[in-house]
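1. With the input below, show me the fold.
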Amino acid sequence: MAASTAACTLALTPCLVPVEHPVRAHLALDDNGECTFPAQPIASVPWSLQRVMLDQLWQNSRGKGVGVAVIDTGVDARNPQLKDAVDKHDGFDLIDNKGDGTNDTVGHGTKVAGIIAARPAAGTGFVGLAPQATILPVRQNDDQGKGTAATLAEAIRKSVAAGAKVINISQDTTGVLGPDSQLAQAVQYALDQDVVVVAAAGNNGSGGQQHSTYPAAFKGVLAVGASDRNNERADFSQSGPFVGVAAPGVGMVSTVPIGGQCVDEGTSFAAPYVAAVAALIRAKHHDWHEQQVVAQIEQTAERVDPGHNNFIGWGVVDPVRALTDDAKPIDQPAPDKGLSKSGARIQPAALTLGETPQQRAERTATYALGGAALLVAVIAGGAVVVRDARRRRTTT
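-> From the prediction side, this is the model:
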């Protein structure tokens, strides 16, 4: 499966690499295998939503009243699932001054917006995690790579002025930016105005080298890496000490311009998954400031280590727990004293095919005692080898 370079690189052409996926046969594709617009709706429920008990999640919040700025390639409001989600009045276009942010020739921003706030629709199992949140469409980049760090900084400030309470940035810069840069100052301005800033960690992690990407690495930004169906870091996801959490970023279904859905992958699509959770929390807890919203997401994430690591941050985001384990706000996440330092593996929720792990254990227990003891030893040793091999392959 080819990893998409969907975390658009500022000053470079946003590159959307086609993704090999079982549902490709149901999509409208051109000769290069790219998704074309419009596309056919995907009937099944995406795995990234199967892992969440949506009924329980939405009992607490659906994101109503929270504006989420999607600073990207624009958001096409013609898609029926986004028609009632997009605020054209407060949207803006930094490439075409006469635009309202809804011209998306790339499709990238429309996918990002759908993961956050796509409305339910007949004929598809896909829906946004915060289906009553409002999308503020911001066109700051395009297929010619006209976006720069300066225009991104401008977009952040204008999004704050337009009333956004959450900002999603699924882009990164081509170089290191210091705290005195325009972009750093714009991010700090948003934080000072009580706005949650969520940014993609980047897709250059396959080589194993850790480095910081911006704006994700700026202090106060919730940097999001990509996880796979096993709640492990996707091999392309950039790692580093700045990563706050991980979220589903592989085989991500979302809305495309005009109508329908396509599949893509990248930290670009993990970030809005987390931005949606931030919107849900903000809708439920109006008095929580931005740092508390971020801390809540990090504290309730599913962990493999007691605390933070450089590969999935504090863990893989758990939307339901973030909205239910919330008796009081916290300012900083804390290590989990109840989790062994050996790093108990996290298992994906509600995606078991065939027998469950418990059923399998009961069946194994019926084997002869001697054979069972040997089998358990082999399985345990094999699990450690696989886990360590995967970590060596995807980390530095």
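2. CA atoms for contacts and neighbours, from now on please.
-> OK.
3. Centroid-nearest residue for the chain?
-> Nearest to the mean C-alpha position of the chain, by C-alpha atoms, centre = their mean, lies residue 270 at 1.7 Å.
4. can you tell me how far that one sits from residue 316?
-> As judged by C-alpha to C-alpha, to the nearest Å, residue 270 and residue 316 stand 10 Å apart.
5. Which residues are in contact with each of the two?
-> By the contact definition C-alpha atoms under 8 Å, 6 or more residues apart in numbering, residue 270 and residue 316 are jointly contacted by 227, 246-247.
6. to compare against the first, here's another:
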Amino acid sequence: MTTTTHRTAALLAAGTLTAFLAAPAAAAAPGRAGHDGPALDGSGECTFPMKKQIEGIPWPLQRVLLDELWQDTKGKGVQVAVIDTGVDDVNPQLREAVDAKSGKDYLKPDKNNPSFGDEKRGKTDGTVDEVGHGTKVAGIIAARPRPGTGFVGLAPEATIIPIRQNDEKNSGKSDTMALAIDWAVAKGADVINISQDTTQPLGPDSPMAKAVARAIAKNIVVVASAGNDGIDGTFKNTYPAAFPGVLAVASSDRNNERAVFSQPGTFVGVAAPGVDIVSTVPGGGQCVDNGTSFSAPYVAGVAALIRAKYPKWTAAQVVTRIEQTAVRSINGRDGYVGWGVVDPVRALADLPGTPASSPVPDPAPPKPPAPEPARLALSETPQERSERLATYTLGIGGVLVAVVAGTATVIRDSRRRRKAR
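-> Next comes the predicted model:
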């Protein structure tokens, strides 16, 4: 397998890139206009396979107490469908995670691509990833731990169903996305991750909308990225994220604020880390990337853990738990980070009761008791005046008695001294 560099389709502004990534293209991302299918939401270039692993613990994982997060489950038994550019199963961290038998490829792999050996050419099980995008997405969800790197998926015992529906040319269409969603449903997915978007208006009668509705009706948690066209701050819908019932994920930065590229809109459910994100690449190793593409699988990994811990919960309850336990700076949701930045540990905590079917604003803090008015004393009553005067009289009387008694004693003693002379 030779070393190759691939650039994903939706590129970010230069300010969001790191030293690990190449400069973005000036042109708008393909798939935004004149294309009826979702465009890839990730950005940047990664050279793969990577001979060296990233040793440190990525910053989003540094914020999570993994022992506490995994005290009940690591996602075993939960199937997460990754509808993307395919998921490589050669990377050691994904080899045991990917269920190739359940996979599907809706595109024709490039048999002439020198990046892949004979074992990958012509495969139709979704394990061909010529871009690396889907492999990164899958790694954030379910990468197994491996010596030499601090990176691991949030649900490292979950199973990935690889579905290849798009490539760097944005060959995927909305119709093939609908087919891919139906395939995930047929293969028993518990969670579906879609890190692609289109701004083309798609009504409830579109094939993709109907496929999403069928998945939700089957009690499947559908997670989708919000998109990376938010640098101007304009609210607009992207699909499939804006379809009813989909958990739309925006990107947050290290300060828990909206990443500058993250698409805002009324449909945003939560935000998750999307800047300087480490994940797996085809063949082996890891690289760093940015985008809502990598925020969505962070949330999908949390959803997989919740589904494993609470198998009887509905998809709506899983979504509600993620939204209700997110970290937010306001009492409610907004169009930038939704209900807040996802908190994996809190979402898995043993909270009383079961979630409702939709989140609600936090209870307002109790109001402090109103201060009691100061009691104003009126002038004294006649009785109070009489008692005061009587007290004065007794006091003065007592003083006079003491003076008279003292004077008598002095006179008596003086007379005795004169007689003694």
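7. show me where structure 2 has helices.
-> Ranges of helices in structure 2, per DSSP state H, are 59-62, 66-69, 133-142, 174-186, 207-217, 296-309, 315-324, 344-348, 382-420.
8. buried sites along the fifth one?
-> Right, helix 207-217 of structure 2. If you call a residue buried by 16 or more other C-alpha atoms under 10 Å, then helix 207-217 of structure 2 has these buried ones: 207-213, 215-216.
9. okay, those residues in a markdown table with distance to residue 397 of structure 2 next?
-> Shown next, in a markdown table, are the buried residues of helix 207-217 of structure 2 (distance: C-alpha to C-alpha, whole Å):
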| residue | distance to residue 397 of structure 2 |
| --- | --- |
| 207 | 107 |
| 208 | 104 |
| 209 | 102 |
| 210 | 103 |
| 211 | 104 |
| 212 | 100 |
| 213 | 99 |
| 215 | 100 |
| 216 | 96 |
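10. for the residues you listed, which one is nearest residue 224 of structure 2?
-> For the buried residues of helix 207-217 of structure 2, the residue nearest residue 224 of structure 2 by C-alpha to C-alpha is residue 212; the value is 10.8 Å.
11. which ones are touching the aligned partner of that closest one in structure 1?
-> In structure 1, the residue paired with residue 212 of structure 2 is residue 187, using TM-score structural alignment. Residues near residue 187 of structure 1 by C-alpha under 8 Å, 6+ apart: 153, 156, 197, 215, 218, 221.
12. What's the match for the second one in structure 2?
-> When the two structures are superposed using TM-score structural alignment, residue 156 of structure 1 falls opposite residue 181 in structure 2.
13. so what's the residue found closest to that match once you drop the neighbours it is linked to in the chain up against?
-> Spatial nearest neighbour of residue 181 of structure 2, chain neighbours left out: residue 211 (6.1 Å); criterion: C-alpha to C-alpha, 6 or more residues apart in numbering. Applying C-alpha under 8 Å, 6+ apart, we find residue 211 of structure 2 in contact with 178-179, 181-182.
14. Go through those and give me the one with the most neighbours.
-> Greatest neighbour count in the contacts of residue 211 of structure 2, by other C-alpha atoms under 10 Å, goes to residue 181: 29 neighbours.
15. Settle this for me: that one is touching residue 218, isn't it.
-> No - using C-alpha atoms under 8 Å, residue 181 of structure 2 makes no contact with residue 218, being 11.6 Å away.
16. Now the common contact residues for those two.
-> Overlap of the contact sets of residue 181 of structure 2 and residue 218 (by C-alpha under 8 Å, 6+ apart) is empty.
17. and the aligned residue in structure 1 for residue 92 of structure 2, how far is that from residue 121 of structure 1?
-> In structure 1, the residue paired with residue 92 of structure 2 according to TM-score structural alignment is residue 80. Distance of residue 80 of structure 1 to residue 121 of structure 1, computed by C-alpha to C-alpha: 8 Å.
18. Give me the more crowded residue out of these two.
-> A count of neighbours by other C-alpha under 10 Å puts residue 80 above the other of residue 80 of structure 1 and residue 121, at 18 against 12.
19. Neighbours of residue 392 of structure 1, how many?
-> Per other C-alpha under 10 Å, the neighbour tally for residue 392 of structure 1 reads 11.
20. which non-adjacent residue is nearest the aligned partner of residue 345 of structure 2 in structure 1?
-> In structure 1, the residue paired with residue 345 of structure 2 is residue 320, using TM-score structural alignment. Leaving aside its sequence neighbours, residue 320 of structure 1 sits nearest to residue 57 (C-alpha to C-alpha, 6+ apart; 5.1 Å).
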